[in-house]
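S.K.: what follows is a predicted protein model with its sequence.
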Amino acid sequence: MTYTESIAEEPIKEQVLKTSTHLSTDKTSYLAGENVKITVKVSDENGRVLSNADVTVTITPPIGRITTIRGTTNLNGSVTFVMSTKRNTKKGTYQTKADTTISNYESISSTTSFQIR
């Protein structure tokens, strides 16, 4: 009599790597009418830049509509957005959040704020 032994194989788990997202503005305070420059830099946990990461920036004003901007990081791992303001733009603190996603990497967020005076 012969028999065959079978061994159940465990599914291969895909390794998910960690990222680092840095969100910044070129100034912390702006006069109404100035442009707000928002930069997002994405790297892996070892500091290597990640190009082609999808970035969604959400800007929440003190009162009013939330603005959402989307882009993709360049070869230097960064993407820059410009938010135009007008003299009648609501004054106060604006909360800014960047969410980044890229294949085989953990999604991560970063936040900052700026003032319109």
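M.R.: That came through, no problem.
S.K.: rest of the way, CA atoms for contacts and neighbours
M.R.: Fine.
S.K.: quick one: residues contacting Gly71.
M.R.: Asp54, Val55, Thr56, Val79 (C-alpha atoms under 8 Å, 6 or more residues apart in numbering).
S.K.: next: Asp99.
M.R.: Contacts of Asp99 by C-alpha under 8 Å, 6+ apart are Val55, Thr56, Val57, Ser107, Ile108, Ser109, Ser110.
S.K.: redo those as JSON lines? Include distance to Tyr94 and neighbour count.
M.R.: Below are the contacts of Asp99 laid out as JSON lines (distance: C-alpha to C-alpha, whole Å; neighbours: other C-alpha atoms under 10 Å):
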{"residue": "Val55", "distance to Tyr94": "19", "neighbour count": "24"}
{"residue": "Thr56", "distance to Tyr94": "16", "neighbour count": "18"}
{"residue": "Val57", "distance to Tyr94": "12", "neighbour count": "23"}
{"residue": "Ser107", "distance to Tyr94": "23", "neighbour count": "18"}
{"residue": "Ile108", "distance to Tyr94": "20", "neighbour count": "16"}
{"residue": "Ser109", "distance to Tyr94": "17", "neighbour count": "17"}
{"residue": "Ser110", "distance to Tyr94": "14", "neighbour count": "16"}
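S.K.: here's the one I want to compare it with:
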Amino acid sequence: MHPLREWVISPPYVKDHDAAQVWKLHEKRDIYRREYSDHWWSQNVDVVLCPPFQGTASRHDTAKYWGYTAIWNLLDYPGAVFPTGLFADPSIDIYQEPLRPMSAADGQNISLC
């Protein structure tokens, strides 16, 4: 299994569900999708432009924050990311050391990219 996939589906996020519970979750998801769509239709929204991530791209296999993209996965909406430049500009694209949690509990709530 890919390490990031294993991280995403590892406890405390994974719960055992029987088939009936899974179908109830699917129903809740579908209701949510319809409500989202109805709201957007009522506001004449055709396209949403938003950032795909909270900063520059993470190093490969290190991104552990999906807050910007999870909603589109849940809604099953297509998305695209357009690069804003071909090269980083060292004068403005300054490397920052990754955040370090103060305790093991803190590490569950922050991105370690």
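M.R.: Here it is on my side, so go on. Everything numeric here is computed off the predicted structure, so don't read it as measured data.
S.K.: got a TM-score for the two of them?
M.R.: Once superposed, chain against chain, the TM-score is 0.22 (TM-score structural alignment, normalised by the length of the second structure); 44 aligned residues with a C-alpha RMSD of 4.7 Å.
S.K.: now, the contacts of Asp99 of the first structure that are in strands?
M.R.: Counting by DSSP state E, the part of these found in strands is Val55, Thr56, Val57, Ile108, Ser109, Ser110.
S.K.: contacts only, for the third one.
M.R.: Spelled out, it's Val57 of the first structure. Neighbouring residues of Val57 of the first structure by C-alpha under 8 Å, 6+ apart: Thr68, Ile69, Arg70, Thr96, Lys97, Ala98, Asp99.
S.K.: which of the residues in the strand or helix carrying Ala20 of the second structure are buried?
M.R.: Assessed by DSSP states H and E, Ala20 of the second structure sits inside helix 19-42. By neighbour count on 16 or more other C-alpha atoms under 10 Å, the buried set for helix 19-42 of the second structure is Arg33.
S.K.: the next helix or strand after it packs against which elements?
M.R.: The helix or strand immediately downstream of helix 19-42 of the second structure is helix 70-75, counting by DSSP H and E. Contacts defined by 3 or more C-alpha pairs under 8 Å, 6 or more residues apart in numbering; DSSP states H and E place helix 70-75 of the second structure against helix 19-42.
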